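Visitor: The sequence and its predicted three-dimensional model are supplied below.
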Amino acid sequence: MDKARLTLQELRKAVDLNGSLVSVHYACESFITAKDHPAGVACVAFHDLQTGETLAFSRSDAPPSKSTEEEKEIHVLERFYAELQAREGAHFLHWNMNRPEYGFTAIAARYEYLIGVTPPVSPPHQRVDVDGLLAASFGSAYAPHGRLESIARLNNMDMRSFRVGKDEADLFARSEWGTLSRSTASKAWIIANSLRMLVDGKIQTASSAGSVEFAGANMDAVTLVLAIGDRMRLVMRSMGVRPHGTPIEFKNEYDDQYLYRALLVQFFDDVRDEEYVPSYAGGNSRIDFLIPRFNIGIELKHTRDGLKDKDIGDQLVIDTARYSTHRSVNHLICLVFDYGGHLRNPRALEEDLRREVSTPEMAVTVKIYDR
């Protein structure tokens, strides 16, 4: 059993037993600005999954006796280490805080730079990088770039206080500690809830939209949608041989849709046909299928003579722009049936489209069935 599965089992047990799981995040000076010193720390936030409480320590809430920015920052760092000490034995959840320039090591370096001694507490022994755990579970492309923002949007989390990294660097330069503190607290909450949804099997990523219960087992919804497409060719062949009556032929997208829907409803209770999306470029369009429980939209395409790689690519780019306006779709799955071998480089087309058209608001998975 791999390390990620062992870690998930351990965390799932901790959640079931209401054990101590605490997420931590912090905001700091831009690495571009901090050329000759460890990046300055503006604020630190913790979210306790056990109690639902969020704590944030910022330069803005330092006592009046701390008059200089250095004194205010030292106050934040001291509270950070006091919190680590008070929660000894907890599982600490974080997002990429395992790098020398950002994370526990960087905070320790900043503490020693300001005070001249090593921190009073070592980094927690039980540390879990939630970003790394998601990547190990679903692949490195589990969410578009800016993965913390993407995972929050894919799962409809509250992002009213969230600020992206560049904006946080600008806030630091303007000493807007309160806004930074609220953004950091928001991110600590998102990290904790991402872990909770992951262990509960409800997390939505660019390759996962939650679990489907079927025949006493749980199956990932996106994996299932793709697997149904993978079996389509075998079902078509079986239906093309009919001892009594006329064999069924599959010649175009409408035939594909007819069969695909019949297979889809075996696993999903609510499958909606040809859902309208708002107009785009002067015309209306419809999603072939919508699975509202998982916020999945499904588009089927059937290649033919004269339809080249670029044509399919252009169509899917337009489809993505259309579907991104649909409130019930945050994961679009495009299934392209190319049994005639019309596409020249299907694997490259899949990867290019996934990378180029996925956004933090909507993940896009493209699967071409050509063999």
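Guide: Looks like it came in fine.

Visitor: make it CA atoms for all contacts and neighbour counts henceforth
Guide: Fine.

Visitor: I'd like the next helix or strand past the host helix or strand of Ile107.
Guide: According to DSSP states H and E, Ile107 maps onto helix 104-115. Next along the chain after helix 104-115, taking DSSP H and E as the criterion, comes strand 127-129.

Visitor: from the middle of its chain, how far away would that next one be?
Guide: 17 Å (C-alpha atoms, centre = their mean, to the nearest Å).

Visitor: the helices in this protein, which residues?
Guide: Per DSSP state H, the chain has helices spanning 3-16, 69-86, 104-115, 130-138, 147-154, 165-173, 177-199, 221-239, 253-264, 309-323, 346-357. These are given in chain order.

Visitor: Need those helices in TSV (columns: distance to Ala56 and mean neighbour count).
Guide: Converted to TSV, these look like this (distance: least, C-alpha to C-alpha, whole Å; neighbours: other C-alpha atoms under 10 Å):
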stretch	distance to Ala56	mean neighbour count
helix 3-16	23	14
helix 69-86	9	18
helix 104-115	16	18
helix 130-138	20	18
helix 147-154	19	21
helix 165-173	16	16
helix 177-199	6	23
helix 221-239	36	16
helix 253-264	46	16
helix 309-323	38	16
helix 346-357	35	16
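
Visitor: closest to Gly297 out of the ones you listed?
Guide: Closest to Gly297 of those is helix 309-323 (C-alpha to C-alpha; 8.0 Å).

Visitor: Put this next to the previous one:
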Amino acid sequence: MTSVAVRKLSDAQTHSFSIHQVAERQGVAFAEIEQHYDRLERVMLDAFFSFVGSYRNSHFLHWNMRDANYGFAAIEHRYTVLGGAPVVIDDDRKHDLSRLIINIYGKGYISHPRIESLIAKNHIRPLDFMTGAQEAAAFEQRNFYGLHQSTLRKVDIFANFATLVKDRDLRTETGWWEMHGGRLRTLYNLVVESKLLSFIATLIGIGTPLAAVWWLFWPSIQIFLLAAWSTISELL
């Protein structure tokens, strides 16, 4: 493991932990990092888990960090191998941004590879961003600085994605109808949320039995009419 970065969404402050920075502080030349790798990595992860311990009650937004190959468990395992005692974040405080986006926009919201496609679709500058293959090549070349810059850029990009989702401005390949399920349930939800339905329900509550029977007998027509009226009223 060469670098880890955490960005606070509240103030955009980024806290980073990298093996080459530890080497610099300890006076280890870049060319000699490999000779002291485990020791430097342990110091890096010491700092990371100390930071996590200070924020263990916070919520962590991440991208596909769900398993022992690539995720929180992988970092915890590596730290344990190096003799550390990791601070374990509760699962209910981990939120996978990639899955949240799928839940909102549907599985086909963007083409693969999704990160790169979202970057292009939303006109985000990739700058130092590296793909998985590029990062693997950078590690083989011992380009620790480049890997750290890629990590920093990724947390910045993910923060951009999260903000765009929150503001409902994320550009995807999902149409409005598809995103909302394309079902009558969508129309029903529009009706339930409209003030017109509340008004009519009040009238039914104090109206004649005949009016109530008519309402119950023609639910599909009522849903269609109310949805149409809701749409028209928003345009006026």
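Guide: That came through fine. Given the structure is predicted, the values throughout are model-derived calculations rather than measurements.

Visitor: that older thread, who wins for proximity to Phe46 of the first structure among the helices of the first structure?
Guide: Using C-alpha to C-alpha, the nearest of these to Phe46 of the first structure is helix 177-199, at 6.0 Å.

Visitor: What span of the second structure is the closest one aligned with?
Guide: Mapped onto the second structure using TM-score structural alignment, helix 177-199 of the first structure covers residues 144-166.

Visitor: What lines up with Asp167 of the first structure in the second structure?
Guide: Per TM-score structural alignment, Asp167 of the first structure is aligned with Gln134.

Visitor: got it, and Arg59 of the first structure?
Guide: Per TM-score structural alignment, Arg59 of the first structure is aligned with Ile19.

Visitor: roughly how far apart are that match and Ile115 of the second structure?
Guide: 25 Å (C-alpha to C-alpha, to the nearest Å).

Visitor: now do Leu127 of the second structure
Guide: Distance from Leu127 of the second structure to Ile115 of the second structure, counting by C-alpha to C-alpha: 14 Å.

Visitor: can you list residues touching both of these two?
Guide: Common neighbours of Leu127 of the second structure and Ile115 are not found (criterion: C-alpha atoms under 8 Å, 6 or more residues apart in numbering).

Visitor: Give me the most central residue, the first structure.
Guide: Ile151 (2.8 Å; C-alpha atoms, centre = their mean).

Visitor: for that residue, what are its contacts?
Guide: By C-alpha under 8 Å, 6+ apart, the neighbours of Ile151 of the first structure are Ala143, Ser194, Gln204, Thr205, Pro360.

Visitor: Mind checking which of the residues you listed land in strands?
Guide: Gln204, Thr205 (DSSP state E).

Visitor: for the contacts of Ile151 of the first structure, which one is nearest Ala348 of the first structure?
Guide: Once C-alpha to C-alpha is applied, the member of these that ends up nearest Ala348 of the first structure is Ala143, at 18.7 Å.

Visitor: Counterpart of that closest one over in the second structure?
Guide: Matched across to the second structure, Ala143 of the first structure falls on Ile110, judged by TM-score structural alignment.

Visitor: Its match contacts Thr174, correct?
Guide: Yes. Assessed by C-alpha atoms under 8 Å, Ile110 of the second structure is found in contact with Thr174 at 7.5 Å.

Visitor: out of those two, which sits in the more crowded spot?
Guide: Each of Ile110 of the second structure and Thr174 has its neighbours counted (other C-alpha atoms under 10 Å); Ile110 has more, 19 against 16.

Visitor: gap between the more buried one and Ile157 of the second structure?
Guide: Taking C-alpha to C-alpha, one finds Ile110 of the second structure at 16 Å from Ile157 of the second structure.
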